[in-house]
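S.K.: Just a sequence and a predicted model for now, questions to come.
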Amino acid sequence: MNLRKYTILGGVFHVNYLHQPSQPQELASVPNLRITRSFLPNELQHVDFFESYDPPAPTDPNVRKQPEQIEEEMRKQEEALDRLIAIDLTWPQHVIFLELPIVCVWMEKEKHWTKRYVHDLKHNEDKGTMSLKTQVFGIFGLATLRYANLPFQAWDVKPESNGSVTINITTAIIILEFNVKDGLVCISQLQNSPNRALLDQIGKYVKLHRVKKMLKNAGIDIFPEHDGYCYVDGSCEKHWPTEKHLYSNMAILSGVFNFSWSRWNASQGRRNIVVQMREYAPDRSKQKTHLLVLVNPMKAYYIDCTEVSQAFVDKPVEGSKFCADLLNLVRSTTGIFIRKKVESYSKINVYAVYEFLVATRVVSFS
């Protein structure tokens, strides 16, 4: 079981075969007298158990079998399965399974998880239960795809009137909203969750590392590792120094500007990053329209293209000046009021937003 791709959720289950020491026995011939035969050590002892089982070979579609042969093979398979250990499990309610979990067994000698000894796995999604047959006793875990939430369907970063920053992330199933305030992060909304996991954590401001741990333990891993792109279909890993520097610029501007996902970003290769941005005033009912920004290792500029354009155009807007990055682009195209507002924004919050963007890598995984 590749733990870079899969993760064990909901704890582990110990299913063991134990030998119980002799218990006191009543002597019918002598009232009020009980006798016990003691064997040392007088404690529960593990009993080794292993049942051989060979899964049926896949059927060849080109070979036709008689009904009697098929029936005989099914009977033998059922007899072999009946010799295995039958286990019924209920899904833990404190975690969210976005995909059907895989049952695996911990191999103590080899120090790894395997599903080799688990057979006939059946799920009941409505009741949140499963049944299985296993060849061994031991430690069992429920494994699920680590990055089932990736790639993101959309993301959005916008300032609030109280000086905080709201970050929305839409995955294939779950919709998450975070609020960054005074250097702390809270989950402000959790939509489309299949159970009540994490509802008691809504609105609690904590450090980012605690939010990451809490979400991962609950089965919502939106924080890809450096090799996450190897296990996520549809992602486009961007040039990391450029991407990281862009997150720094976005965090500095997050108190004044609104940034969001662009449908053109994934198709522009590794060295080009496309995002939407606009000046945002939380107390204003009507906001400005989004502009598309293209950022690469050499420069950043507004492009003459929109989200609804027929085709992508990387041509700079008329009258553009050379700007090395997004921050310089904003400084060269905005007035003194906006620049001062950017400079006066809380540095603690800037760093917290930057940490969050680096941890989620929304540009590469959307």
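M.R.: Ah, there it is.
S.K.: When you work out contacts or count neighbours from here on, use the C-alpha atoms and nothing else.
M.R.: OK.
S.K.: Going C-terminal from the strand or helix carrying Glu243, what's the next secondary structure element?
M.R.: Counting by DSSP states H and E, the element that carries Glu243 is helix 240-253. Moving toward the C-terminus from helix 240-253, the next helix or strand (DSSP H and E) is strand 257-260.
S.K.: Could you pull out the buried residues of that following strand?
M.R.: Under the neighbour-count criterion of 16 or more other C-alpha atoms under 10 Å, strand 257-260 has Phe257, Asn258, Phe259, Ser260 buried.
S.K.: check contacts around the closest residue in space to the last one that isn't next to it in sequence.
M.R.: With C-alpha to C-alpha, 6 or more residues apart in numbering as the measure, Asp156 is the residue that lies nearest to Ser260, at 4.2 Å, once sequence neighbours are left out. Contact criterion C-alpha atoms under 8 Å, 6 or more residues apart in numbering gives Thr166, Ile167, Asn168, Ile169, Asn258, Phe259, Ser260, Trp261 as the residues in contact with Asp156.
S.K.: another structure for you, compare them:
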Amino acid sequence: EEPGGREEAPQVVDLEQLVPVGGVFHISALRLPPQAQDVGDWTMVELLDVGLEVYPYSPGKAEDGTQEAVQITLRLPDNVIYFKVPVVARLDPAGQWWRTDGISKITYEAEEKSITFSMGGFSTVALLQDAHLNLPYQAWELHPTGVDEGLFTVTAAFATIQIRIKDNQCMLSSVVVEEEEVLSHITGKWMSPLALRAALKRAGVNIFPAEYSPKYVPVPRKVSAREVPGGFSLFVTQVTLCCTGSCCAAAEAGLSKAGSGTAVSEHLTAGSDKDNHWSLLMFDGDKVQHLKLTETSEAFSEELKEESEFHSTLYHMVKDSASNEAMEKVERAGCLFIDSVYQLLLATRVLAYS
């Protein structure tokens, strides 16, 4: 106890900052079930109605008077990825929360995929990971690859994620960590955007900020949802319309601090975006204008391009500068594909966290 008779405050886990990855481990000492005995030509075994019974365990005292600890080694699941040493937490049955106190001597073996730690007894434990360690994004890119098809690439802090989009389905194309592809068990499978989001979060790849994420992620101030007429979702809709059919959109971290910056390029055939000129646009909540800097500029500048016209929405700015053929493809884009792109942009919030 602390001076004055107060108990030390429990080290309760903030589940908005740390999330369980790889499931929950129930660790208990169990009584051995009755063993079979051979009696003559018979093999007899006692049957119990209660199933496996928990063995009551109470830690003893070491020679120095301290409480003896139980050393536990866990084999980590193969279907998840830990980008850093996971935080080991135990479930407090009284308060129904996760705590990190009472756990010591943690040894993490990344190559062997195991973790060893000591506790004062048996308990239910979980391995936690920072929900925001891949934020803010370093870069992102979205471009069409065919009719109602596109490729969405997010370069995060520890991984590069590529997602293919076709109609109302998404497919995880690859997750690359340190030049190595991982999570092969969920790549190459078509699913809905919502199912893909759940699969990535279960696997430990969380690129989906929540409402409370700004408390934990240092993001340069950009145009907030309150400053955009119609809110953030309306601006995402504008970007979605620009990124369907025949236009590309991309952004890099730090591109915009006074507003939301987006790079847009037109390409009518697969792969033609590699040699195209990218137009850098600035949206400050009221209007969209062309910036003077190019994609090869060393530093960001808010200086506008000479004789740059402005529009109230990103969609109308792109429409004003795109070719007729490009806009025809945009207008013919299927509603299911547009909705899938919209869901991914809204879930990842790349416009706010880049």
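M.R.: Everything's here; your move. Given the structure is predicted, the values throughout are model-derived calculations rather than measurements.
S.K.: So after superposing, what's the score?
M.R.: TM-score of the superposed chains, computed with TM-score structural alignment, normalised by the length of the second structure, equals 0.83; 336 aligned residues with a C-alpha RMSD of 3.3 Å.
S.K.: From His290 of the first structure, how far out is the residue nearest to Ser260 of the first structure?
M.R.: From Asp156 of the first structure over to His290 of the first structure the distance is 12 Å, taken as C-alpha to C-alpha, to the nearest Å.
S.K.: so what corresponds to the residue nearest to Ser260 of the first structure in the second structure?
M.R.: Matched across to the second structure, Asp156 of the first structure falls on Glu141, judged by TM-score structural alignment.
S.K.: Dead centre of the first structure: give me the residue that sits there.
M.R.: Asp221 (2.3 Å; C-alpha atoms, centre = their mean).
S.K.: Following the chain onward from the host helix or strand of the match of Asp156 of the first structure, which element is next?
M.R.: Applying DSSP H and E as the criterion places Glu141 of the second structure in strand 139-146. Following strand 139-146 of the second structure in sequence order, the next helix or strand is strand 149-155 (DSSP H and E).
S.K.: what's the next secondary structure element after that following strand?
M.R.: Next element after strand 149-155 of the second structure (DSSP H and E): strand 160-166.
S.K.: What segments of the second structure are helices?
M.R.: 193-202, 232-242, 314-321, 324-331, 335-348 (DSSP state H).
S.K.: which outside residues touch the second one?
M.R.: Just to be clear, that refers to helix 232-242 of the second structure. Defining contact as C-alpha under 8 Å, 6+ apart, one finds that helix 232-242 of the second structure is touched by 224-226, 228, 248-249, 313-315, 318, 330, 338, 341-342, 345-346.
S.K.: Return the residues in contact with Phe223 of the first structure.
M.R.: By C-alpha under 8 Å, 6+ apart, the residues touching Phe223 of the first structure are Lys212, Ala359, Thr360, Arg361.
S.K.: between the helices of the second structure, which gets nearest to Glu295 of the second structure?
M.R.: Closest of the helices of the second structure to Glu295 of the second structure is helix 314-321, at 17.2 Å (criterion: C-alpha to C-alpha).
S.K.: List the buried residues in that closest one.
M.R.: Leu314, Tyr315, Met317, Val318.
S.K.: Return the member of the residues you listed nearest to Ser354 of the second structure.
M.R.: If you rank the buried residues of helix 314-321 of the second structure by distance to Ser354 of the second structure using C-alpha to C-alpha, Leu314 comes first, at 17.7 Å.
S.K.: Enumerate every residue touching that closest one.
M.R.: Leu314 of the second structure is in contact with Phe235, Gln238, Val239, Cys242, Phe283, Val288, counting by C-alpha under 8 Å, 6+ apart.
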